[in-house]
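**Student:** Sharing a model that was predicted from the sequence below.
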Amino acid sequence: MDKNTLNDAALWQLVKQGDTVSFTCLFERYWDEMFSMAYRRLADEATAKDFVQNIFIHAWENRQQITVEDKLSPYLFTALKYSVIRHLYREAKQGTTDLPLSIYSLPDETEQKKQDHYEFDRLRERIQSEITSMPDKMREVFILSYEKELSVREIALRLSLSEQTVKNQVHNALKRLRGRLQSQAIFLPFIL
């Protein structure tokens, strides 16, 4: 059977069973378009390739949780979009690049993509609200880890905690976020 003739949903069912050939088929089906989109946004070939590869790695590792009813592309392109936006915000925060006056001024935006960015912003607001409601120590550790991007060791030294306590707090914070944002949990790695 030629797997290239199968639709995404049929291939994904095989992927869920661990079929690497079906996964490779999907990878080849979407690689060029995803790379092109990432490169247009990032203007760096190596970074664009890394982003696309990381999304496929994440898809493989989380294949049991991902549902494909028709096409895999909504998952892939949403994950790519969130990754790029997160990257742009991080670079702007570090002062290595200017954030566009509006995230909507990124090139090639359509009305649908503007709506997607609006939904992304709403999800970010929900995440921020959940972070605010965390217990004080958990919130402090999580912010140092994800917003300040400090290592476990740096956080442990700064807060006079053991490294294992820091790891536990970060793990518990992520578990809490995934539980409370269950419908969007599959996208959290690309947002946080």
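**Tutor:** Nice, I can see it.
**Student:** Going by C-alpha atoms from here, please, whenever you check contacts or count neighbours.
**Tutor:** OK.
**Student:** tally of neighbours for Met34?
**Tutor:** Per other Cα atoms under 10 Å, the neighbour tally for Met34 reads 23.
**Student:** And what about it, helix, strand or coil?
**Tutor:** helix (DSSP: H, G, I helix; E, B strand; the rest coil).
**Student:** separation between it and Leu123?
**Tutor:** 23 Å (Cα to Cα, to the nearest Å).
**Student:** just the strands in the chain please.
**Tutor:** Counting by DSSP state E, the chain has no strands to list.
**Student:** Excluding covalently adjacent residues, which one is nearest to Lys137?
**Tutor:** Nearest residue to Lys137 in three dimensions, chain neighbours excluded: Gln169, at 8.0 Å (Cα to Cα, 6 or more residues apart in numbering).
**Student:** Second structure follows, compare the two:
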Amino acid sequence: MKATTVQNTFDDITLWNKMREGDEKSFSILFKRYYDDLVSYGNSLSPDKEKVQDCVQDVFIDVWNYKEKVQSAVVVKAYLLSSVRKRIARLYQRDHIFRKSTSIDAVSFHMEFSVEHELIDDDYATKQKVLHLNNLLNNLPARQKEALYLRYHQGLAVEQIAEMLDINYQSASNLVYRALITLRKEWKGALSLITLLSSGSF
């Protein structure tokens, strides 16, 4: 059986709980499953790629070292993404030790979003409209942009986004809603806006 098939055999929570019991193979599968996503998200929060990779690796090291203490009932992807965000926030705190303290809510999201042109038909006007949509999305406030990324690219629920951004549910919901309202004013294409966001490249 190919490695990719093995990795897709077990759901996250099964692998997580096996890992909590000391199963190194389950830990390895989770690492391979989410490493790239975590690095990509980390790169959206810090321009230092080497430090981001260190942060992601440190998150996995902590998960393994404290496996007996981590909660069993978690959404694994959300937990790992949140852990990376918190570790990068601490990185900012350390690097700005002689400046004003940097909290988790001060970490700014700066990843560029681009809708795949292959999803769009050959109509020139439609393609130009999509380029305009990309510009609108990339000019959204950083928090709105990050909320959309977490909601539609990473598939997180609003509750999980709220926890990650250290805000209440209503505030997280408002971030997503306001961003979508801004984009929907400009997008009247055949493909739904949600489809485009979920298929976008970050």
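**Tutor:** Great, that's in hand. All values derive from a computational prediction rather than experimental measurement.
**Student:** which residues touch the residue nearest to Lys137 of the first structure?
**Tutor:** Lys137, Met138, Val141, Phe142 (Cα atoms under 8 Å, 6 or more residues apart in numbering).
**Student:** if we go to 10 Å?
**Tutor:** Gln169 of the first structure makes contact with Lys137, Met138, Arg139, Glu140, Val141, Phe142, Glu163, Lys175, according to Cα atoms under 10 Å, 6 or more residues apart in numbering.
**Student:** what does stretch 108-124 of the first structure contact?
**Tutor:** For stretch 108-124 of the first structure, contacts defined as Cα under 10 Å, 6+ apart pick out 37, 40-41, 78, 81-82, 85, 103-106, 125-130, 181, 184, 187-188, 191-192.
**Student:** Show me which positions of it end up buried.
**Tutor:** His117, Phe120, Leu123 (16 or more other Cα atoms under 10 Å).
**Student:** before we move on, what about stretch 80-89 of the first structure?
**Tutor:** Quick answer for stretch 80-89 of the first structure (16+ other Cα under 10 Å): Leu80, Lys81, Tyr82, Ser83, Val84, Ile85, His87, Leu88, Tyr89.
**Student:** Could you do stretch 121-140 of the first structure as well?
**Tutor:** Neighbour counts over stretch 121-140 of the first structure (16+ other Cα under 10 Å) mark Leu123, Ile127, Glu130, Ile131, Met138, Arg139, Glu140 as buried.
**Student:** if I line the two up, what does the first one land on in the second structure?
**Tutor:** The pairwise alignment with the second structure leaves Leu123 of the first structure unassigned, based on TM-score structural alignment.
**Student:** Let me see the ranges of the helices in the second structure.
**Tutor:** Along the second structure, the segments classed as helices by DSSP state H run 3-7, 12-20, 24-45, 49-65, 76-95, 124-138, 142-148, 158-165, 169-184, 193-198.
**Student:** Could you list every helix and strand in contact with the second one?
**Tutor:** Using 3 or more Cα pairs under 10 Å, 6 or more residues apart in numbering; DSSP states H and E as the contact criterion, the secondary-structure elements in contact with helix 12-20 of the second structure are helix 24-45, helix 49-65, helix 76-95.
**Student:** Take those and write them to a markdown table, including distance to Ala172 of the second structure.
**Tutor:** As requested, these are exported to a markdown table (distance: least, Cα to Cα, whole Å):
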| stretch | distance to Ala172 of the second structure |
| --- | --- |
| helix 24-45 | 18 |
| helix 49-65 | 24 |
| helix 76-95 | 15 |
